[in-house]
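[1] Dropping the sequence and predicted coords here.
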Amino acid sequence: MSMVDDIRQRLSAALAPTELDVLDEGYKHAGHANEGKGHFHVRIVSAAFVGQLPLKRHRMVYAALDGLMDQGIHALSIDAQAPNP
């Protein structure tokens, strides 16, 4: 399973998103330190984020990805939104 698939599976299981995009942006960081660990961007929309501040939303994403941050993810940018009413 690819890292993108693993991220997608974990976020889907934990947060039941209505929208989820996971992009591998490692190509933007070729030659940087920590090469071999991935750089990813996640855009996620989930009802679990309703009423949550952005910091709490990010913590929820990190919790869902527990373990991957130490094993395969070097950098993660997050766009976490609640659905529009």
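    Right, received. Where do you want to start?
[2] contacts and neighbour counts: CA atoms only from here.
    Fine.
[3] so the residue nearest the centre of the chain, which of the three states?
    For the chain, Val42 is the residue whose C-alpha lies nearest the centre (Cα atoms, centre = their mean; 4.2 Å). Secondary structure assignment for Val42 (DSSP: H, G, I helix; E, B strand; the rest coil): strand.
[4] Presented hereafter is structure B, for comparison with structure A:
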Amino acid sequence: MTIRDTIIAKLTAQFSPLSLEVIDESNKHRGHAGWREGGETHFRVRIATRNLDGLSRVAQHRAIFQVLDQELKDRVHALNIEVLPAIPAEPKS
């Protein structure tokens, strides 16, 4: 299982997101701090979930960091988090 797959699985299990994107941006950081051959070191997470509604931005990020604690300690150098509004799609008539 890739780090990306692990991040998706853990965030899905914890937050039941309405939408979730996990983008490996490691190639943009080649030669920078934390970059490793093979990538999977720099990620962008875009998540929309009601489980983070009402929390401050700091609290939202802390909740995500807590779930991904092991990955952040072992392999992931940078995690860019975007918490999106958890608004369900309008039903089509």
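    Cool, got the structure. Predicted model only: the values in this text are computed from it and were never measured.
[5] Can you give me the TM-score here?
    Overlay of the two chains. TM-score (TM-score structural alignment, normalised by the length of the first structure): 0.92; 85 aligned residues with a Cα RMSD of 1.3 Å.
[6] Next, work out how far apart the residue nearest to the centre of the first structure and Asp70 of the first structure are.
    From Val42 of the first structure over to Asp70 of the first structure the distance is 17 Å, taken as Cα to Cα, to the nearest Å.
[7] Kindly report the same for Ser77 of the first structure.
    With distances taken as Cα to Cα, Ser77 of the first structure is found 16 Å from Asp70 of the first structure.
[8] So these two - more neighbours on which side?
    Each of Ser77 of the first structure and Asp70 has its neighbours counted (other Cα atoms under 10 Å); Ser77 has more, 13 against 10.
[9] The more buried one is in what secondary structure piece?
    When elements are assigned from DSSP states H and E, Ser77 of the first structure belongs to strand 73-81.
[10] In the second structure, point out the residues matching that strand.
    On the second structure, the counterpart of strand 73-81 of the first structure by TM-score structural alignment is residues 76-84.
[11] Show me where the first structure has its helices.
    Using DSSP state H, the helices assigned to the first structure run over residues 3-15, 54-64, 68-71.
[12] CSV for those, including distance to Asp24 of the first structure?
    Converted to CSV, the helices of the first structure look like this (distance: least, Cα to Cα, whole Å):
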stretch, distance to Asp24 of the first structure
helix 3-15, 7
helix 54-64, 16
helix 68-71, 14
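[13] out of those helices, which comes closest to Ala47 of the first structure?
    Among those, the nearest to Ala47 of the first structure by Cα to Cα is helix 3-15 (8.0 Å).
[14] in that closest one, what's buried?
    3-4, 7-8, 10-12, 15 (16 or more other Cα atoms under 10 Å).
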